[in-house]
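In: quick check, what structure comes out for this input:
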Amino acid sequence: MSITADPTPDTSNGDHSVPADRPAIQIGGEAETIRVLTAALGQGALPDVYVCGGQLVHLSRVSGKAAGAAEHAHQAASGALPVQADPLTASSLAWLLAHHAYVYRDKFNKQTDQWEQVEASPTKAALSAVLSTRYWPDVRPLTGVVTSPVLRPDGTLLQTAGYDTPTGLYYAPNTAMPHIPAQPSTQEVTDAREFVLGTLLRDFPFVAPADKANHIGLLVAPILRPYLGCLTPFGLISATTQSSGKTLLAEIPGYLYGRKHLVWRKGDDSELEKSITSALHSTAPVMLWDNLAEGTEVNSAVLAKLLTGPQWDARMLGSNGAGFEAANDRLWLATGNNIRLGGDMATRTALVRLDPNDPHPDQRDQTGFGIPHLDDWLKKPANRVTVLRHLLILVMDWINAGAPRSGHTMRQFTSWADAAGGFLAHHSIDGFLDNLEEMREADDENTEWTAFLAQWHELHGDQRLRSKVLCHSAEPQLIGDQLVDRWEGTFLTDDRDRILSPKSIGKLLTGHVGRWHGRHVLRSTLDKHANSLVFWVETSPEQAQPDHDHTSAADDQTALM
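Out: Predicted structure coming up:
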């Protein structure tokens, strides 16, 4: 059995004409059919078949209710990807073989007493067996689908449509992009910078330069990702009020690269995991949780783990079955008014704040805007090309300058922070990540612990206490004829606002030993005589800050602008 480019079927008993551009694949028994089909796939017998994570996928287009130009226009306006990578199944593999190959077997014709070549379809069992292996060394690897030019690891720009061997990316532009010069002129760079800062982002009410710089750093992240090979932090766009422009600001990268909207369900990590898993079946480079409920606290162990892991595993919460794995190569964004952060999210987030300082921001006259009605303007493919072209020119100018770095560090996102900071500094865009203090203030957990440890040190100094004694000190004391809370509301409580038990507080304290909150740090050691842990609080003069009035500790938990 073999694979040939020009089969010669016997036509004596009928018309067995074969398109000249189809490879011929001769099959036989079940075992041999499995071997032949495996070899055919490895030799590229079928178009647009790649391997991704050990699984064969096929790049295909999806039809909808619209057709022709109308469908293309809708796709382009939504930022949808023109192709998607679908895992091959037995059925889809049979379809591809029927349309792109001539699969045949030898059959003996008793009437003519001769062997004939007859077109055939492999059995479902054989097709499933072929797809069961995860080792495809001769099949081209697919690392992703992009709709815009991106930077290769060597600093060159991928801008030719189709499969790119150095990166394993498939470039499928929604609309034609002009060629980006490898060495932009000084005038092109000046024009690009003026467009991005003076036109595209001019009318957004950023609170500080850091907010604009952070957004631009996130905006170019999909372009830089293949070059850097790194994770990007959670992008949070938080505003003081409605109609501030937060959704539009998040939609800019969504329109440029393709985005998918996700639903945020507060406090439900199980549903969040399902939402993320479903989203990662899409090839959209930008994932957006838009308009979270006002005052939402973003505090999720699932989201925190997603952001700092290069690979997403749907079984992370203990689900059974084969599960789902995908590379975490997306830009994750969220918008909302006065959004809070909890847990470890503050160290995983790039903050962008908006404050229109206007009682009716929705009624602002846009006639003087850099781009009036930017939302409608971005829906036109030619306008998105304009934005992309200017961003790419700025990126290539940075590359030609040696891609200088800034020295910024940020948890698992240091590669992005260092490069994005260098890119922004190269173009004289100041303030990148300068709002880290605001991030700490937005961290509800850190704010709570800062007030708790400060009051602990105020009441007990460096005295070593067992958790039982500490809890006893939190009980209101009768002074004169009044009950007084010496902790002034800063002692840790449960979800029902009740003082924690000695056992619960002991476990909680153990988890924070050695962690700084403000200028205080919790210490612990084993009291051998009592055979129990004792805790105390130390203060660092180097980190000393003005003392706060603890009666207004709640005021420190101000909402994000």
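In: could you use CA atoms for every contact and neighbour count after this?
Out: OK.
In: how about stretch 427-437: buried residues?
Out: Along stretch 427-437, these residues count as buried under the neighbour rule (16 or more other Cα atoms under 10 Å): 429-436.
In: repeat for stretch 247-262
Out: In stretch 247-262, residues buried by neighbour count (16+ other Cα under 10 Å) are 247-260, 262.
In: here's the other one to compare against:
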Amino acid sequence: MDRDTTPLTDNKAGGREVYNSGRYLTITGHRLPGSPDTINEANKTGFDRFYANLKAAKKKVSRPLNKKAKVAQSELSKLKKVTPESGLSDIQIQQMAGEKHGEKYVFARYSNLEESDKKKSETDLSFCCLLSPWCDSPTHLARMLKDYRKRPKTQEREDYLLRTAEKAFNERRYYYDPILKKLQPISSLITANDRLKISDTSGGRSQIQVNDNSLDDLTDATFRAILKRYENNPEFFVRHGKLVRVNQDEKGHSFIEEITEDSMRWISCRAADFIKVTPGGEICKVHPPTLMVKSLLALGGWDGIPHLTGLIQSPIIHLDGHITMVRGYDEVSEFYYDPGPALELPDIPEAPTKEEIQEAVSFLCEPFIDFPFYDDETSKGAELNCSSFCNVIACLLSVTCRNLINGPVPMLFVSKPTMGTGSSKIAEIISQISTGAPLNVFQQQKNDEEWRKSITTKISSGPPFVVIDNAEGKVHSQYLSALLTLSVWRDRILGQSKDAAFPHNSVWMVNGNNIRLGGDLPRRCYPCRLDAQEAQPWERDNFKHKDVIKWTVDNRGGLLASILTIVRGWIHAGCPGWNRPEGVKPLGGFEAWSNVVGGILSYAGFTGFLKNQQVMYQQIDSDSLQWDGFFEVWYEKFGEKSITVNELVKQLISEEEEYTAQRVFDGSNTTGIESYLLDTLPEMVTGIPLQKQAFKVKLGSALARCNGRVFPSGYMLTQDGEKKRAKKWKVVLKIRKEAQNEERRERGESRTCGIVEKTEAFQGIESQIKREEGSNETTIFS
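Out: Predicted coordinates:
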């Protein structure tokens, strides 16, 4: 084996081959006996003689080119200097052909190149047919055949190249659409012909002739004109199968709305001029045809229009540390960024130092410094170890960094003992920082049907942050519970007989005075407690920021810069995970949120994230507490005996009658009465007289929902066979918690109580007594 460095002008002829580039030599490692095991420098005389014989074999009399071949040669030379209209390079064309045809393309590209190979011309034609959809002309295809199928005939016969390329080009069934960036049937190719007139005007818009043309042609031409008009600055999007756009109200705040027939007509007018040619040849401008506009909305799919995940109104930071600060559509996250009016953002350090992180944390705490966050006496105020404060910062991070959280986000639950403590102001601060807009308020609804309708209306506009402000009593909705874990909300459109789907990326918050959570909401929320420990907290005046909302608005840019500095530092550090304190677990169903937000907070030094979660489960989950007390009395009365719902109702009615006979009124209290099931009946099954069949149905359904569930005191309801086709139920003590019960008795706590529905006889006695006392108040059994 010899090697040499002589420059080469010819490579192959007369059965000899020599290369200095573009080829690889594969060595198996298994040498023939007696063969050398070294690579030597070539003998100069020997190599010169070898190469001279190769060049001699290469020389032959050149045949003159005919006229057609000369034209082809001229076109080929020109095409090498022209960029194809598709915008694809030769490498991109080969990659696309390889992805589509696989081994078939590899065979056509590399096979049958030797002079001894048969079917060389057939392989050339096959190669051209595979590439033809992505090429703009036969000459373009011929050049690629010459460059990538190198053999004597393709290098010397320009007429052969053009003839082969023309045949493949004319037989193609698809072409590459540079706007849609995909292959389209050749039958859909729109050109300037007798059927449809399209031309560019000076304003960059297309001109489309509408008369004497099919609806399909008009729709396709208009759609292509729209894509061309908005290619570099998309203003409308596909959002879960619907065409939408980002609109603004009179104050410059953005929202998402579905594109209607009227808005599509306006979009079409901006993209193209529609004309009509009269029989006399006169050109008249006309409005977009109504049927064509409806056809555009009915297209479905809308290839080429970007997908919209949601609306975000704070700068978008990506996991590579890049920050999108220009208003418009972000292709990476698929969010539309609208910073709101007049946002001035300071410079964000590329790799924040420890001192810069600490400075950012300190400034981020400023707007919350005057609020009375309270976990207990050792954990309160705007301190990094206070769980209530850390959870508020977690809510703020959830809104501003929503694109980093690949999953649902739980609802922040803010509770306080009295009005004027500041929960609404906290919500307003979060809204002003994250969206630059006032609070987006959602009213508490009276029943599930109203919850469903209101949620659909609110979610349709894609708000980043929603607050259920000043809720009262018990917050309980199966639809709100479901929404918090869904990425897509589906519901019937009000007033129409069709369903709609809306992506859900909103972050939710609820606040109120000593409100409770029912159903599945407790495990889908994280708590914050405010307690000023004053009778009239609204009269406080010892604030560092007298008008904290105005201060927040004036410093929004700096607050957002602090958040972005912390998050960029976390990303630069490798996105470390959440450093969970002992006993604290990620929120079930929200693991992605717990890990991202918990990781950022841990990196910034916040140590109280979710530490108060178990306290919320024990104190705020009203349904669990009420059923726990009810099953405790059940166990005291029946032990592990199995009873039917009918037998349970008879016991309740018996207690009610005994209760009526023994009740001694002393203001609003009762004395001398032992524990009754009636006392602890959960309020979700009250509201119907005990004697009604509807009460039995309601109670039976409620018991079925509690089947197999272990409650805090260790009691569990379980089904135990049937009696005359009626289910039998029993309560068992699954887990004994003697220490917990003893501690509860020492604190003087009583069982959970509900509102009891009284019989007509008892109501008559009660009314008579109240009339004598001049009282109109409702009696609550406690």
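In: follow-up on the earlier one: could you list which of the buried residues of stretch 247-262 of structure 1 belong to strands?
Out: Helix and strand membership here follows DSSP state E; of those, those in strands are 259-260, 262.
In: run through who's touching stretch 390-407 of structure 1.
Out: The set of residues that contact stretch 390-407 of structure 1 without belonging to it, under Cα atoms under 8 Å, 6 or more residues apart in numbering, is 149, 155, 180-184, 188-189, 191-193, 195-196, 220, 223, 418-423, 425-427.
In: quick one: classify the nearest residue to Pro306 of structure 2 once chain neighbours are set aside as helix, strand or coil.
Out: Ranked by Cα to Cα, 6 or more residues apart in numbering and with sequence neighbours excluded, the top spatial neighbour of Pro306 of structure 2 is Phe237, at 5.4 Å. Of the three states, Phe237 of structure 2 takes strand under DSSP: H, G, I helix; E, B strand; the rest coil.
In: neighbours around Phe237 of structure 2, how many?
Out: Under the neighbour criterion other Cα atoms under 10 Å, Phe237 of structure 2 is assigned a count of 25.
In: looking at it, it is touching Ile305, isn't it?
Out: Yes. Between Phe237 of structure 2 and Ile305 there is a contact under Cα atoms under 8 Å: 5.8 Å.
In: quick check: the residue nearest to Thr493 of structure 1 when sequence neighbours are not counted vs Leu465 of structure 1, distance?
Out: By the measure of Cα to Cα, 6+ apart, the closest residue to Thr493 of structure 1 outside its immediate chain neighbours is Ile499, 4.6 Å from it. Distance of Ile499 of structure 1 to Leu465 of structure 1, given as Cα to Cα, to the nearest Å: 17 Å.
In: one more: Tyr227 of structure 1?
Out: Distance, Tyr227 of structure 1 to Leu465 of structure 1, by Cα to Cα: 52 Å.
In: from the middle of its chain, how far away would the longest helix seen in structure 1 be?
Out: With DSSP state H applied, the helix covering the greatest number of residues in structure 1 is identified as helix 381-400. In terms of Cα atoms, centre = their mean, to the nearest Å, the centre of helix 381-400 of structure 1 is set 22 Å apart from its chain centre.
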